[in-house]
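Visitor: Here is my input; please provide its structure:
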Amino acid sequence: MLGWAATFLIIALIAGVLGFGGIAGAAAGIAKIIFFIFIVLLVISLLVNALRGKTPKL
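Guide: Model (predicted):
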């Protein structure tokens, strides 16, 4: 999921440099939403693993 956020961020940067403001804004918005969803899922995953008491396997 973090890879998708990075992809949309790169698309937004390229579109912004080339002058496509609408596409750049939309791609940046999508990247921001996906990034925050990733952060929320990461926190939930860490909390669930902490409450279970299992140590992560390395």
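Visitor: all contacts plus neighbour counts: C-alpha atoms, from now on.
Guide: Fine.
Visitor: Report how many residues lie close to residue 9.
Guide: Number of residues near residue 9 (other CA atoms under 10 Å) recorded here: 21.
Visitor: Tell me the secondary structure of it, please.
Guide: Assigned state for residue 9: helix (three-state reduction, DSSP: H, G, I helix; E, B strand; the rest coil).
Visitor: One more sequence to fold, the one below, so I can look at both together:
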Amino acid sequence: MLGWAITFLVIALIAAVLGFGGIAGASAGIAQILFFVFLILFVIAMISRAVRGKPPV
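Guide: The predicted structure follows:
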């Protein structure tokens, strides 16, 4: 998931440099959504691991 967010961020940066504002904005929005989904899933995974009694690695 984080890999996809970084990919869309790179696409947004390249599109912004080349002057494609609409594509850059859309790609940046997608990257932001994917990043926040990644963070939420990461926190849920860490909480579930702690509840099961396994120490964080």
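Visitor: Specify the helix with the largest residue count in structure 2.
Guide: helix 21-51 (DSSP state H).
Visitor: what's that helix packed up against?
Guide: In terms of contacts (3 or more CA pairs under 8 Å, 6 or more residues apart in numbering; DSSP states H and E), helix 21-51 of structure 2 is packed against helix 2-18.
Visitor: ok, average deviation of the helix it packs on from structure 1?
Guide: Compared with structure 1 after fitting, helix 2-18 of structure 2 has a mean deviation of 0.1 Å; criterion: mean CA distance after the TM-score superposition for structure 1.
Visitor: Name the nearest residue to residue 5 of structure 1, ignoring sequence neighbours.
Guide: In this structure, residue 5 of structure 1 finds its nearest non-sequential neighbour in residue 31, 4.4 Å apart by CA to CA, 6 or more residues apart in numbering.
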